[in-house]
Structure formats: structure tokens, C-alpha cells
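Asks: Output the structure for:
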Amino acid sequence: MPKKKFSKEWIHQHINDPYVKLAKQKGYRARAAFKLIELLDTEKLMHKGDIIVDLGSTPGSWSQVARERLLGPGGVIDGRVIALDILPMEPIAGVEFIQGDFREDEVLEQLKERVGEQQVDLVISDMAPNLSGISSADSARIEHIVELAIDFATNHLKPEGALIVKAFHGSGFSQLVELFKRHFKRVVERKPQASRDKSSETFIVGKGLKNRS
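Replies: Modelled structure (predicted):
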């Protein structure tokens, strides 16, 4: 009985969520689009001509925002958006998509091949593992995903490039921030207005690689 009540409550909140309504109006696939928009505007990231890698892209709202930001005259993308997710994603015009698990070497190699010799301007990651509710196990899973994203970013970003990842406040969060600080000159924590109040999600943004000229 309490479960049913919770789901009804969640559905009611979701239907009345202003960001859900706004996403429908603007044609975004998920309310998460507004989290990225705020992060990009606050940190002044993503410009025409940029090469963007979107990790954990499905259903595609972050890729939609990236595509929008890169659209030049005549609706042609000025730059590249390469998206990856373990789940299928409905195609988005001009967005290159790879389906696979980012944690697998084979999939990571596919992504590296697609990026090629080009250096990336921005890596964005809304990836989150399936959480078990056991904090030690969950923090280890989150840490693993964030470490992989940092490793990919440090090997493929331009020296002045940036990385945005989703993390969760709690066990292991401060260690992730420290990990970012080892690799990036500027590190900030942001909780966008579109993040639900009850959610512990916090985005970590790293800008400018250390030890790179």
C-alpha cells in the first residue's frame, strides 16, 4: 500500500513539475536539459565549432542541447556531438551515437576511434549507475564511472577543455572533488535549479587541464 501511494505521489509531482512542462513545450526529451543549460551558462561552456562528447546520453536531452548550441546558419552543425549510452537512443539529426557500456574497454575503444585525432572541447556526463541503496557499494560504483570519465577527458580534452560529471553527495563525494582537483585548474560543484530538492545529485565541473601546455 505505501508503495502505491509513493508512485501516485511521484506521478503527481512529475506531471506538475514546471521543468517537465517546459521540456515538453521546448521539445526536449527530458527535464535534465535544463540542468545542462544552467551549467553551460554559469560556466560559459560550449561554443560553435566545439567537439562535444556526451556520456550516458539516453534519452538524448543533453545531446539536444549540445546540438542546439552548435547549430550554424541553415541548420548545419558547426562542430561535433558524439553521444554514447548503454541503452538505445532515438536518433538526433547531426549527433553521432554509439550504443555500449562505457565501462567496457571495447566500447571505450570505439569512442576513441570515433573521436580520432581531434581534441575534445567538452565532455559531459549524466551517467549514473543503478544504485542499490548500500552506500559503500553505490559510492564505489559512482567513483568508478567518474574515474573513467576523468581518464577519458584527460586523454582527449584540449588543454583548456572542460568536464562535467554527475555525482551524489554522501560517502566518497569529497574524494571525487579531490580527484578533479588533481587534474583540473578550476573545479566547482553545482546543483542546478532543475535538480529536484530531495535529490543528492551534484555536478562537478573541471576546467583547464593541469600539466598540459
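
Asks: okay, CA-based contacts and neighbour counts for the rest of this
Replies: Noted.

Asks: give me every residue that touches the residue nearest the centre of the chain.
Replies: Nearest to the mean C-alpha position of the chain, by CA atoms, centre = their mean, lies residue 125 at 2.4 Å. For residue 125, the contacting residues are 54, 55, 56, 57, 149, 163, 164, 165, 166, by CA atoms under 8 Å, 6 or more residues apart in numbering.

Asks: before we go on, could you also do this sequence so I can check it against the first one:
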Amino acid sequence: MSRSGRDPGERLRTAKKRSASSARWLNRQINDPYVKRAKADGYRSRAAYKLLELDERFGLLAGVTRAVDLGIAPGGWSQVLREHCPKAKVVGIDLLPTEPIDGVTILEMDFMGDEALTALDEALGGAPDLVLSDMAANTVGHKQTDHLRTMGLVETAADFAISNLAKGGSFVAKVLAGGTDAELLALLKKHFASVKHAKPPASRKGSSEWYVIAKGFKGSGG
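Replies: Below is the predicted model:
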């Protein structure tokens, strides 16, 4: 304990070389109950609880035999997939390096690149029942630009899902506040029996992220 009686782990003093924003991020990480829980449970990130909470609400993981984790790094969602679908083939892709996960094929490449679709198809060996996308574009600080860049990733992920999912499969993707754009929402409703938005409790209250959950894939023909 410090002289003030406060646990020094509960508050970080801003070092001279540390920006105010990074200090706030560190404080938030240290005091975040989901971060502490993730460490205790062996998950690589608090994001694991977002998938667990979405599954509890929407039943996404039952009966999954093949799954794709778009934007896998650092690997929390794939850890959940391995726990709840131990016999499923799980393939993840990310530009960022990701530490190996037992039973998960990890492709370190750009999902937007030309080679990605072929690599994913070969690694899966069949149509996936579940396509997950926790991808978000790097922010530049301009709200409209950040939204457009992230939605571009969501649209590409949706196109991949519609082109590759097995009939009856599900698609989950991170979107921003305001939800899915009208054109993409119409496309998802055409191809899926159910399309909903949700903000799992594990998402920070101040975060703009939401998730679109599309279930009951009708087939690429709609």
C-alpha cells in the first residue's frame, strides 16, 4: 500500500515520457474487471467474454464444425472456439502476429489481399458454419473516416461469409455506433433468416463498438 493508503496497482502516475492518453489507457486496463478476469481464466484478451456473452444470447457455437476468425490477434475468440467446439476446424487470419493456439490454423496475412481467400479455403477444407470478424480499421481520429474504413472491413467480411458459409451458418461482425449501414443490412437480411445488433456487456460502456449477428444463412442464392 502507498502512504496515501491506496493500492499502487489501482492508479498509475503519468511518467514524463508517457502521454496522457496512454496513461489513461493503462489505468483503464489495470482497473478493468474483464482484463483481470481474462488473466485469471487464461484468455489472451477481454474480447473472449464478448463472444461468450454473444453466444449465451444467440447460441452461436452449438454444432459448429468449421469456423473462421477474421482479425484473430491476439486470439481470445479462437480460444473460446476451441473450448466450446473442440472438434471444430478453426482458422484465423490477421496481419498482426499471433501466438500459436493448439488446434487453430493461423494465417499471418492481410485478409484484404488477393491470396487470403485461397489460403482460407485451403485451410478450412470445406464450408464454415461460423464466420467471426472482430476486425476494425486503425483509427485516424476523424470520426467519419474511421467509420467508413471499419465498415469497409465489415462489408468485405460479409461478402466472404455470403460466398463461403454453409447453409444455416452464422456471421458475426464488429460494427460501430449506429449499426450496420442500410445497404449492407439489406444484403444480410436477404441472405440470413435473422439479423440483429447487440452490444455485449464486456464491451466498454464508452466504446462505440456494436456487433451485427446474422443467423440462418439461406445460401449464396438468397
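
Asks: overall similarity of the pair, as a TM-score.
Replies: The pair, once superposed, lands on a TM-score of 0.88 when counted by TM-score structural alignment, normalised by the length of structure 1; 205 aligned residues with a CA RMSD of 2.1 Å.

Asks: what do we get in structure 2 for the residue nearest to the centre of structure 1?
Replies: The equivalent of residue 125 of structure 1 in structure 2 is residue 133 (alignment by TM-score structural alignment).

Asks: Let me know the helix or strand that residue 181 of structure 1 is in.
Replies: Using DSSP states H and E, residue 181 of structure 1 sits within helix 173-183.

Asks: on that earlier part again, tell me the one among the contacts of residue 125 of structure 1 nearest to residue 86 of structure 1.
Replies: When the contacts of residue 125 of structure 1 are compared for distance to residue 86 of structure 1 (CA to CA), residue 56 comes out closest, at 7.3 Å.

Asks: What separation is there between that closest one and residue 159 of structure 1?
Replies: To residue 159 of structure 1, residue 56 of structure 1 is 23 Å away according to CA to CA, to the nearest Å.

Asks: between those two, who's got more neighbours?
Replies: In terms of neighbours (other CA atoms under 10 Å), residue 56 is the more surrounded of residue 56 of structure 1 and residue 159; the figures are 24 against 19.

Asks: Number of residues surrounding residue 116 of structure 1?
Replies: 11.

Asks: cool, and the one 4 residues further on?
Replies: Residues within reach of residue 120 of structure 1, counting by other CA under 10 Å, total 24.

Asks: list the contacts for the closest residue to it other than its chain neighbours?
Replies: Spatial nearest neighbour of residue 120 of structure 1, chain neighbours left out: residue 157 (4.5 Å); criterion: CA to CA, 6 or more residues apart in numbering. Each residue near residue 157 of structure 1 by CA under 8 Å, 6+ apart is listed here: 119, 120, 121, 122, 123, 209.

Asks: Secondary structure and distance to residue 6 of structure 1 for those residues - can I get that in TSV?
Replies: Output for the contacts of residue 157 of structure 1, formatted as TSV (DSSP: H, G, I helix; E, B strand; the rest coil; distance: CA to CA, whole Å):
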residue	secondary structure	distance to residue 6 of structure 1
119	coil	46
120	strand	42
121	strand	42
122	strand	38
123	strand	35
209	strand	44
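
Asks: Out of those, which is nearest to residue 202 of structure 1?
Replies: Closest to residue 202 of structure 1, out of all of the contacts of residue 157 of structure 1 and judged by CA to CA, is residue 123, at 16.3 Å.

Asks: neighbours around that closest one, how many?
Replies: Neighbour number of residue 123 of structure 1 under other CA under 10 Å is 26.

Asks: check contacts around it.
Replies: By CA under 8 Å, 6+ apart, residue 123 of structure 1 lies in contact with 52, 53, 54, 55, 153, 157, 162, 163, 164.

Asks: Cool, thanks, talk later.
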